[in-house]
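>>> Below: sequence and its predicted model.
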Amino acid sequence: MISAARQETLMAVILITGGARSGKSTRAEARARSFPGQPVYIATAEALDTEMEARIATHRARRGTDWIEREVPLDLVPALVATDDGGARLVDCLTLWLSNLMHAQRDWEGGVKALAGALPRLKSPVVLVTNEVGLGIVPDNALARSFRDAAGIMNQTIAAAADEVEFVVAGLPMKLK
């Protein structure tokens, strides 16, 4: 439930989670568009190969041209601060951001804590997309287990800071918080 102070300013922090191809991004886009102002799409993905280039192109085509776009693979908190006090921001997605931080050997735990601490201080709505990666089998290698564990910690931390949390399955959102 959004606090009374946030309702007055239309501020909200919304976390949308689910599995791969569950409909998370489409749901997040609709939620971000529901707020006044021009929405800002903060992309954490990098087009490092042709398959990712195609995925990014598909997302852009679906969204249309009414979004302000920012590509932010690592420095998410400064990007949220820089785009504050306007339309809603959609961050797609936190698990790619986490992967980027880990690959760059950055302090992912500090980054997650900084994000969770910054969210309540922002003026404009934020819709965050993340993957729920811990629902399957236990990975057979240490790197995959480390990422799964880090994603679980990140998702719990951001969910605690969020006003609303939705779990999307087969395109259907379920309100968790």
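Cool, got the structure.

>>> For the rest of this, base every contact and every neighbour count on C-alpha atoms.
Noted.

>>> Spell out the secondary structure type for the residue lying farthest from the centre of the chain.
For the chain, the largest distance from the centre (Cα atoms, centre = their mean) belongs to Asp140, which lies 26.8 Å off. Following DSSP: H, G, I helix; E, B strand; the rest coil, Asp140 is assigned to coil.

>>> Tell me the spacing between it and Thr157.
Computed as Cα to Cα, to the nearest Å, the Asp140 to Thr157 distance reads 25 Å.

>>> ok, now Gly171?
Using Cα to Cα, we find Gly171 at a distance of 24 Å from Thr157.

>>> tell me the strands in this protein, going along the chain?
In the chain, the strands defined using DSSP state E lie at 13-18, 40-43, 68-71, 89-92, 126-131, 164-169, 172-175.

>>> for comparison:
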Amino acid sequence: MTLVLGGARSGKSSYAEGLVEAQAGPWLYVATAQAWDDEMRVRIAEHRARRAAPWKTIDAPRDLPGAIRGAEPGRPVLVDCLTLWLTNAMLDDGADLAAETGALLAACADAAGPLVLVSNEVGFGIVPENALARRFRDEAGRLHQRLGALADRVVLVVAGLPMTLKGDHP
């Protein structure tokens, strides 16, 4: 398992796609974004346009553990991105965030093939002014710590440059 972290437009998604494409396909792209507005629809379209066959895309804005567990054994899986999944969970009034995070960690640990996870590193900025944003930043940081401990490799992408924090550089 590889965890790829980076800021907005850091190049983390392209880097993660390259990691997966270096393996034999077909590849599975698990998308967590939801197109709530026109700007997000454009972002989703840009991501999809970068990928051609043998990529298969499934949308899993909420049941990310199920998508990971449902992947064909041995098939490389790319999840993009964890912070959108976390946002979706936090905005769901009925969500048990601790249980869902635990299920995600278990699914990642049990993945039946290569798994690359992409997430936004949001902890480098200022302390947000509102409680929801502070909670999001804190939950993302805790999720990254737990996944970083579980991952075989952790890469931070800054200005399109990958820096390996844990494990071997591919």
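Thanks, I have the structure now. In this text, all values refer to a predicted model and were calculated from it rather than measured experimentally.

>>> What TM-score do the two superposed chains give?
After superposition, the two chains reach a TM-score (TM-score structural alignment, normalised by the length of structure 2) of 0.93; 165 aligned residues with a Cα RMSD of 1.0 Å.

>>> Among the strands of structure 1, single out whichever gets nearest to Ile56 of structure 1.
The closest of the strands of structure 1 to Ile56 of structure 1 is strand 40-43. By Cα to Cα, the value is 9.1 Å.

>>> That closest one vs structure 2, mean deviation?
Once superposed with structure 2, the aligned residues differ from strand 40-43 of structure 1 by a mean of 0.3 Å; criterion: mean Cα distance after the TM-score superposition for structure 1.

>>> what stretch of structure 2 does that strand fall on?
Strand 40-43 of structure 1 corresponds to residues 28-31 of structure 2 when matched by TM-score structural alignment.

>>> and if you look at stretch 162-172 of structure 1?
Using TM-score structural alignment, stretch 162-172 of structure 1 pairs with 151-161 in structure 2.

>>> what's the distance between Arg106 of structure 1 and Ser99 of structure 1?
10 Å.

>>> what separates the match of stretch 162-172 of structure 1 from the chain centre, distance-wise?
12 Å (Cα atoms, centre = their mean, to the nearest Å).

>>> Likewise for stretch 50-67 of structure 1?
With Cα atoms, centre = their mean, you get 16 Å for stretch 50-67 of structure 1.

>>> ok, residues contacting that stretch?
Stretch 50-67 of structure 1 is contacted from outside by 29, 38-41, 45-47, using Cα atoms under 8 Å, 6 or more residues apart in numbering.

>>> Buried residues of that stretch, list them for me.
56, 67 (16 or more other Cα atoms under 10 Å).

>>> Ok, which of the strands of structure 1 comes nearest Asp149 of structure 1?
Each of these has some distance to Asp149 of structure 1 by Cα to Cα; the shortest is strand 126-131, at 12.4 Å.

>>> Thr130 of structure 1 -> structure 2?
So Thr130 of structure 1 corresponds to Ser119, using TM-score structural alignment.

>>> still on that earlier bit, more neighbours: which of Arg106 and Ser99 of structure 1?
Ser99 (19 against 13; other Cα atoms under 10 Å).

>>> Okay, the more buried one and Ser25 of structure 1: tell me how far apart.
For Ser99 of structure 1, the distance to Ser25 of structure 1 equals 18 Å [Cα to Cα].
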